[in-house]
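K.L.:
Kindly generate the corresponding structure for this input.
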Amino acid sequence: MNLREQIEPFYERYLRWQCRQIPDHIAIIMDGNRRYARMLGAGTITGHRAGAETTTRVLEWAQELGIRTITLYSFSTENFRRDREEVAYLFELFKEKFISILSDERVHKNHIRVQMIGDRSMVPADLLQTIEEAEAATRHYSRFFLNIALAYGGRNEMVHAARRVVEGVRDGQIDPASITPRTVEDYLYDGIHLPPVDLIVRTGNERRTSNFLPWMANGNECAVYFCAPYWPLFRKIDLLRAIRVYDQRLRSA
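P.N.:
As a prediction, the model looks like this:
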């Protein structure tokens, strides 16, 4: 065991002590899988597989810390422009993970509700069926919430919500004079548990939020934490540092 491995557990406990207030909802932009693979001199698939393993660990840490809602930016509408083979592999990986939810004892033991946010019309039929099966199997859970942003775009979801509000007005279901922010919110996430975002975390040394959850994050003026590690290298220490930023912001408010 090297010096870093010896020190990290103590530093982790110190960070945990500093985090007096834990966010209810953290949204994560998981960036850097491909760059991690290039760093290793490996193919892109290696990076995505390593990133999926990190995701599993992060979800376990979130439960330990009492974070009730995690939203993961898994695949954006812009990602469809990537190499066709890479996109196909990612869809297979997503399908594999959603299938595993059905029999994952941790999901059912901890009562984790799994939901997708994004444009379902853009998702392949076989993957969408698997997603809906996972959603149905966890629909009655309410202790923790895992939201997967797939085929997601912030502007896209705002446009869809606007269309639905306009349709409601046209059909006489909505009085234009009674439209409030809550009205828009209801049409954005109908049936989805998506509370205001308290903290956005982005890995991979990118300092932008990429139009992620603009209504629930920017509208809530949430804390933002950018960090250098590629997503496969993200550690519990990095998560705790992010939470410390959230905690410090609340204290200084």
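
K.L.:
going forward, measure contacts between C-alpha atoms and count neighbours the same way
P.N.:
Will do.

K.L.:
Any idea how many residues pack against the residue lying closest to residue 127 once chain neighbours are set aside?
P.N.:
Spatial nearest neighbour of residue 127, excluding adjacent residues (CA to CA, 6 or more residues apart in numbering): residue 95 at 5.5 Å. A count of nearby residues for residue 95, using other CA atoms under 10 Å, gives 17.

K.L.:
residue ranges for the strands of the stretch 151-253 of the chain, please.
P.N.:
According to DSSP state E, counting those that start in this stretch, the stretch 151-253 of the chain carries its strands in the segments 199-202, 223-226.

K.L.:
Show me what the first one is packed against.
P.N.:
It stands for strand 199-202. If contacts are counted by 3 or more CA pairs under 8 Å, 6 or more residues apart in numbering; DSSP states H and E, strand 199-202 sits against strand 25-29, strand 223-226, helix 236-252.

K.L.:
One more: the last one?
P.N.:
Taking 3+ CA pairs under 8 Å, 6+ apart as contact, the helices and strands that strand 223-226 lies on are strand 199-202, helix 236-252.

K.L.:
Now the second one, please; I'll put the structures next to each other:
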Amino acid sequence: MLFDKFNKRKKTIPSNFLERMESIRERPVPEHIAIIMDGNGRWAKKRALPRVAGHHEGMKVVRKITILANKLGVKALTLYAFSTENWKRPKTEVDYLMKLPEEFLGTYLPELTSENVKVQMIGYKEQLPSHTYRAVEKAMSQTENNSGLILNFALNYGSRAEIIEAVKSIVIDTKSGILSENKINEEIFSNYLMTKGLSDPDLLIRTSGEIRLSNFMLWQLAYTEFWFTDVLWPDFSEEHLIQAIEEFQNRQRRFGGV
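P.N.:
This next block holds a predicted model:
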């Protein structure tokens, strides 16, 4: 059965959970989901724990949400893991966050590989510690031929910087004759972004009750459906993902039309 792994957890999930999963697959599923994973620090503070404990717990949530999204037929899952502004945080916290990709991929890469998940990354790798990027690069290499869900980490990513770099590249290509300015359109511009090859997100999820984009995929989210929740990321469950997708499926997307 498609959802055998979830059958083992019937005591911890709603009785109709599997039926809802099957129902979701019978309707258009968001092809690309983007998530701003917020609230790790507040989750830890509520429990009188160091902030890094929240980040560690949030790492576990990434695994289960990735597996479920893949089972549901989602094609891409982009996770805002570390922004270009997050370098302003205390050094001890930044250092820990830079170790998480190694720990996450070292622990879960075999399972992700068996689930046919393909790991990708957007962001500025040059500023990342070498050990951080090596872990991501290894995962990308080992999963490059997988054809299931694309697990896309936004790591040292900032949308304004991405857009500025795209404009610079377009100017260079226009001046060199590679690109005619008369042919520049939305499709051409999108091809200069880090998300080239990915469809724009259909659904954006942000946890922790914050209602803002925080410099995340500003171009790509132009017609995305937003779903905000007060749930802190370490408490985000498969049930919450199901709720978000069900609400998405009940919305009417007009893309500026009527």
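
K.L.:
Point out the most buried one among the helices and strands packed on strand 223-226 of structure 1.
P.N.:
Mean neighbours per residue, mean count of other CA atoms under 10 Å, is largest over these for strand 199-202, with a mean of 24.

K.L.:
returning to that earlier point: looking at the helices and strands packed on strand 199-202 of structure 1, which is nearest to residue 140 of structure 1?
P.N.:
Proximity to residue 140 of structure 1 (CA to CA) singles out strand 25-29 among those, at 19.3 Å.

K.L.:
whereabouts in structure 2 does the closest one align?
P.N.:
Under TM-score structural alignment, the alignment places strand 25-29 of structure 1 onto residues 32-36 of structure 2.

K.L.:
Comparing that stretch with structure 1, how large is the average distance?
P.N.:
Using mean CA distance after the TM-score superposition for structure 1, stretch 32-36 of structure 2 ends up 0.5 Å from its aligned counterpart in structure 1, as a mean over the superposed pairs.

K.L.:
How far away from the center of its chain is that stretch?
P.N.:
5 Å (CA atoms, centre = their mean, to the nearest Å).

K.L.:
next one: stretch 5-14 of structure 1
P.N.:
Distance, centroid of stretch 5-14 of structure 1 to centroid of chain: 27 Å (CA atoms, centre = their mean).

K.L.:
got the buried residues for it?
P.N.:
residue 12 (16 or more other CA atoms under 10 Å).

K.L.:
circling back to that earlier point, can I get the helices and strands packed on strand 223-226 of structure 1 in JSON lines with distance to residue 61 of structure 1?
P.N.:
Listed next are these as JSON lines, based on distance: least, CA to CA, whole Å:
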{"stretch": "strand 199-202", "distance to residue 61 of structure 1": "14"}
{"stretch": "helix 236-252", "distance to residue 61 of structure 1": "7"}
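
K.L.:
Structure 2: which residue goes with residue 128 of structure 1?
P.N.:
So residue 128 of structure 1 corresponds to residue 133, using TM-score structural alignment.

K.L.:
got the contact list for the host helix or strand of that match?
P.N.:
Element membership for residue 133 of structure 2, per DSSP states H and E: helix 130-143. With contact meaning CA atoms under 8 Å, 6 or more residues apart in numbering, helix 130-143 of structure 2 is reached by 98-99, 101-102, 105-106, 109, 113, 116-121, 125.
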